[in-house]
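[1] Return a 3D structure for these sequence lines:
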Amino acid sequence: MKDTIKEYLAGQYDAYVKDLETLTNIDSGNGDLQGTEAANKFVAEKMQELGAVTEFRYNDRACHLISRLKGSGKLSILLVAHVDTVFNRGEAAKRPFKVDENGFAWGPGVGDDKATVVEVIYGLKALLKAGFSDFKEIIYYTNGEEEGGSPTAEAIVAELSQQADFAVIMDVARPNWGIVTQRKGNAKYKVQVTGIGGHHGNASQHCANAIHQLAYTITELHKLASPMPGDPADFTAKALADRGIVDSGQFIPQNTVNVGVIGSTNDKISVIPGDAYCEVNVRCFSVAEQERLDREIKALADKAVVAGTKVEITGGIVTGPMEKTPQVQKMVDVYSRIVRDEFGGNVTEWVAGGLTDGNRTAKYIPTLDALGVENYDEHTDHESVDLKTAVPRTTAFALTLAELTKIF
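    This next block holds a predicted model:
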């Protein structure tokens, strides 16, 4: 089976590039219902050719596609990618798909995530061509709202995760066989301070400065964060490269707290503010830490130090982290062995502070992330894909799926 998969994919490069061109030249920006529908109809046609049963789901902003392949085995596999991009309608006409002399493909959303959407199709083609059927079901979900997120997408991911035994998130890959094995979870809070407003000159004695209290609360919030590794200037991509350090996310602090918005209705320095607020984003790599910080943040509501002020804290955990469990380690070991044995490569495990659908699948099932084709500068007008990685990455993906059904 292995040789059949490798030989088949080696001969599919031109067809892969042609399909990638078609998909990239479909405008499918986040929030573009017509565009995401067109993109997912293209995917549905390709999946139906493989024998998949396809189902479209809609809201007023996007089209979502669920494709299902039936096998004869016991385990169900969830694959997740996305067809939406961050680019507006008309972008594909301005800079349509092209391949340069160095084997890089260019175009809106070519890397995030269209090259990988097509990778999955060809990986599944190769598996079926080789006679692979040792699975109960392969569920391929192409999200139409990954870039902005939505209750619709989150509900679909939760539903499908509970129908599968493990998940592989087919999102943008890291360079040199990089994959993502941990992602931070996300929590959001609003701190609202109510004080007693009044004239600074004549009423200070019976007023309570809400901004003063907010400043104290913000200081306490930041005390909950993990320490930074050092001078920020020493941890830029360039600074690390200059020191010969390969950045795989290893310097991202375990817990981070960011007060990103602050305000008050008061706009005069001669008035003691009677209200103030801030909005806070908290990210953690572990469920235990996320829950601990949630408790400690909410406890700050009872710790006002400025007499006459009241602190109210609302919000909480939004999305859990994608943790590296022992089962995830088994998945990593399989992928690493295949990459080493078949391509002489070494897999680098990345950690990431950003979220993908992998955070949501990981709530239910073991999840491995970022097995896509390698790309660069996503979300920019110079986003590109290294097509030289398409066949190796697709081959490793297909072989990994076949092996994973043996270990769960």
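
[2] CA atoms for contacts and neighbours, from now on please.
    Will do.

[3] all helices for this structure, in order.
    2-10, 13-24, 33-49, 91-94, 115-129, 151-161, 210-223, 237-242, 287-299, 326-343, 357-361, 390-404 (DSSP state H).

[4] and the third one, what other elements does it pack with?
    When you say that, I think you mean helix 33-49. If you count contacts as 3 or more Cα pairs under 8 Å, 6 or more residues apart in numbering; DSSP states H and E, helix 33-49 packs onto strand 53-58, strand 63-70.

[5] Pick the most deeply packed of these.
    Burial of these is given as mean neighbour count (mean count of other Cα atoms under 10 Å); strand 63-70 ranks first at a mean of 22.

[6] which helices and strands sit right next to that one?
    helix 33-49, strand 53-58, strand 137-143.

[7] Between helix 115-129 and it, find me the angle.
    Strand 63-70 and helix 115-129 are oriented at 20 degrees to each other (axes from the mean of the first three to the mean of the last three Cα atoms, to 10 degrees).

[8] what angle sits between strand 63-70 and helix 151-161?
    10 degrees.

[9] Of the helices of the chain, which is nearest K70?
    helix 115-129 (10.9 Å; Cα to Cα).

[10] Can you point out the buried residues in the closest one?
    115-128 (16 or more other Cα atoms under 10 Å).

[11] quick revisit: let me have the helices and strands packed on strand 63-70 in TSV, adding distance to K188 as columns.
    Putting those into TSV (distance: least, Cα to Cα, whole Å) gives the following:
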stretch	distance to K188
helix 33-49	28
strand 53-58	28
strand 137-143	24
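
[12] highest average neighbour count across those?
    strand 137-143 (a mean of 25).

[13] this one next, for a side-by-side:
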Amino acid sequence: MNVPAFEVHTEDGLARFMRIRRQTLGLCAGLSGEDLQVQSMPDASPGKWHLAHTTWFFEQFVLGHDPAYRPRHPEWHYLFNSYYESVGPMHARPRRGVLSRPSLEEIRDYRARIDEAMGERIARGVDATLAASIELGLQHEQQHQELLLTDIKHAFWCNPLRPAFGHASASESRSLPMRFLPGREGPVEVGHEGRGFTYDNETPRHTTWLPAHALANRLVTNSEYLAFVRDGGYEEAGLWLADGWATVQRKGWQRPLYWQEDLSSEFTLAGIRPLDPQAPVCHLSYFEADAFARWAGARLPTEAEWEDFASSRPVTGNFQESRRFHPAGAPHGDGLLQMYGDVWEWTASPYVSYPGFKPLPGALGEYNGKFMNGQWVLRGGSCVTPRDHIRASYRNFFPPHARWQFTGIRLGQDR
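    This next block holds a predicted model:
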């Protein structure tokens, strides 16, 4: 991990730490203790657990770096360790919802105490190694801000009352023709360039070969995906990968997650809203994205194709800061649009290591590397991703059946 963009000896570093920590609490401001207790499926976690786990991370990997440090609640280590086998056993992920104790009030107090200790530690000054761990903790917290929102959306959708997390203004729906723009052909450099923070899975930067290809100028819309549904896309086995077709049959999928049966409305964090025909379709699995691309006579981009296009473009778009918490229609313009924000874009690339990859030393080496099997890469961030958390080289990853995240489609094609 490179030394991150964290000001190790200045008030700016402390201000950044406190801003991100407060942002997590701010996302929970309108939620009840009952809301934050729910675990609606094994892949999701209760909001209360997110609040505690992100705090445990700083206590374990930053404050615990000092041999003299004593944990505030040693018995909580088992509850809020996520998957770090090398630091000890953990409570089973599918059963996080049974943790009615500690209470929400106790967890809020835990956050406050650890934030106070972290503030004192940062104020004393930290070396580059500890600064890197602090920055990793902040990036980790931002990942959990996104997970908190996607998990509460799933929990609210499971509630027959279909409660709303908040209110969002409707975006102006615009029709923008889809065009395919040619990409570079030949050897290109991909991976993190070495400035600022990076996860280990973005390294090392290396050369790869791009064949002649093109990417769509915008994301696939609800209206385009609706045409796939109405054309019997979920009933045509020939469009699907074998595991995808088996999943469709087993789970009874007939439309994207959160679309209502009438195919004219969908559940959002603002409650049930009319389906915006020009907004990006979202909450699709890799299997659905791949089947749609096949139906459309196209394919999904590789992650190298996507990154080569994105690396020359500014990181702008519809992110968490807009507080819409839902994809918006494409703006008018030339070139590739919506490269960042709105929805994570499935790629045709399996999540594997780059040539020469080396995980972080110690327990933090479990952060990414051990998940490099059976998953697919997504790029670009979503409408619930913090803007300063994303970059062109960022590699997100999920198993191919996952669709509770804000995931969508950009088409690619051979030339």
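
[14] Now the TM-score, please.
    The TM-score (TM-score structural alignment, normalised by the length of structure 1) is 0.30; 201 aligned residues with a Cα RMSD of 6.9 Å.

[15] would you list the buried residues of helix 115-129 of structure 1 in CSV and tack on distance to K70 of structure 1?
    CSV is the format used below for those (distance: Cα to Cα, whole Å):
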residue, distance to K70 of structure 1
A115, 25
T116, 22
V117, 20
V118, 20
E119, 20
V120, 16
I121, 15
Y122, 17
G123, 16
L124, 12
K125, 14
A126, 15
L127, 13
L128, 11
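
[16] Out of the residues you listed, give me the two with the largest separation.
    That would be A115 and L128, which, of these, are the farthest apart (Cα to Cα) at 20.3 Å.

[17] tell me the most buried of the helices of structure 1?
    helix 357-361 (a mean of 25).

[18] That one - contacts with which helices or strands?
    So helix 357-361 of structure 1, by 3+ Cα pairs under 8 Å, 6+ apart, packs with helix 151-161, strand 166-169, strand 367-369.

[19] just to revisit the earlier point, what is the nearest of the buried residues of helix 115-129 of structure 1 to N375 of structure 1?
    A115 (8.7 Å).

[20] And that closest one, how far from G315 of structure 1?
    37 Å (Cα to Cα, to the nearest Å).

[21] what does R283 of structure 1 give?
    14 Å.

[22] Between the two, which contacts overlap?
    Here R283 of structure 1 and G315 have A187 as joint contacts, going by Cα atoms under 8 Å, 6 or more residues apart in numbering.

[23] More neighbours: these two, which one.
    R283 (28 against 14; other Cα atoms under 10 Å).

[24] The residue lying closest to the more buried one once chain neighbours are set aside: neighbouring residues, count only.
    Distances taken as Cα to Cα, 6 or more residues apart in numbering place N186 nearest to R283 of structure 1, at 4.8 Å, with adjacent residues excluded. Neighbourhood size, N186 of structure 1 [other Cα under 10 Å]: 22.

[25] buried ones in the helix or strand harbouring A246 of structure 2?
    Element membership of A246 of structure 2 [criterion: DSSP states H and E] is helix 242-251. In terms of neighbour count (16+ other Cα under 10 Å), helix 242-251 of structure 2 has its buried residues at 244-245, 248.

[26] Downstream of that helix, the next helix or strand is which one?
    Heading towards the C-terminus - elements assigned by DSSP H and E - helix 242-251 of structure 2 is followed by strand 265-268.

[27] Show the secondary-structure elements that the next helix-or-strand element following that following strand is packed against.
    Note on strand 265-268 of structure 2: by DSSP H and E, the next helix or strand toward the C-terminus is strand 271-274. For strand 271-274 of structure 2, the packing partners by 3+ Cα pairs under 8 Å, 6+ apart come out as strand 265-268.

[28] If you count neighbours, what's buried in the strand it packs on?
    266-268.

[29] other SSEs contacting that strand?
    Using 3+ Cα pairs under 8 Å, 6+ apart, strand 265-268 of structure 2 sits against strand 271-274.

[30] can you count the residues close to E105 of structure 2?
    11.

[31] Now it: which helix or strand?
    helix 104-123.

[32] Show me what counts as buried in that helix.
    Quick answer for helix 104-123 of structure 2 (16+ other Cα under 10 Å): 104, 107, 110-111, 114-115, 118-119, 122.

[33] And for stretch 128-148 of structure 2?
    So, applying 16+ other Cα under 10 Å, buried residues of stretch 128-148 of structure 2: 130-148.

[34] The top helix by length along structure 2 vs helix 104-123, what angle?
    When every helix of structure 2 is counted residue by residue (DSSP H), the longest turns out to be helix 128-158. Inter-element angle recorded for helix 128-158 of structure 2 and helix 104-123: 160 degrees (by the same axes, to 10 degrees).

[35] which other helices and strands contact helix 128-158 of structure 2?
    helix 11-27, helix 47-61.

[36] and Y78 of structure 2, which of those helices is closest to it?
    helix 47-61 (10.2 Å).

[37] next helix or strand past the closest one?
    Downstream of helix 47-61 of structure 2 (by DSSP H and E), the next one is helix 77-80.

[38] What are the buried residues along that next one?
    Quick answer for helix 77-80 of structure 2 (16+ other Cα under 10 Å): 77, 79-80.

[39] list the helices and strands that helix packs on?
    Using 3+ Cα pairs under 8 Å, 6+ apart: helix 77-80 of structure 2 touches helix 47-61.

[40] Could you tell me the angle between the helix it packs on and helix 11-27?
    Going by the same axes, to 10 degrees, helix 47-61 of structure 2 makes 160 degrees with helix 11-27.

[41] what's helix 47-61 of structure 2 packed up against?
    Partner elements for helix 47-61 of structure 2 (3+ Cα pairs under 8 Å, 6+ apart): helix 77-80, helix 104-123, helix 128-158.

[42] Out of those helices, which is closest to R16 of structure 2?
    That would be helix 128-158 among the helices and strands packed on helix 47-61 of structure 2, by Cα to Cα, at 8.8 Å.

[43] And the next helix or strand past the closest one?
    strand 180-182.

[44] Starting from that next one, tell me the next helix or strand along the chain.
    Next along from strand 180-182 of structure 2, by DSSP H and E: strand 186-190.

[45] Sounds good, over and out.
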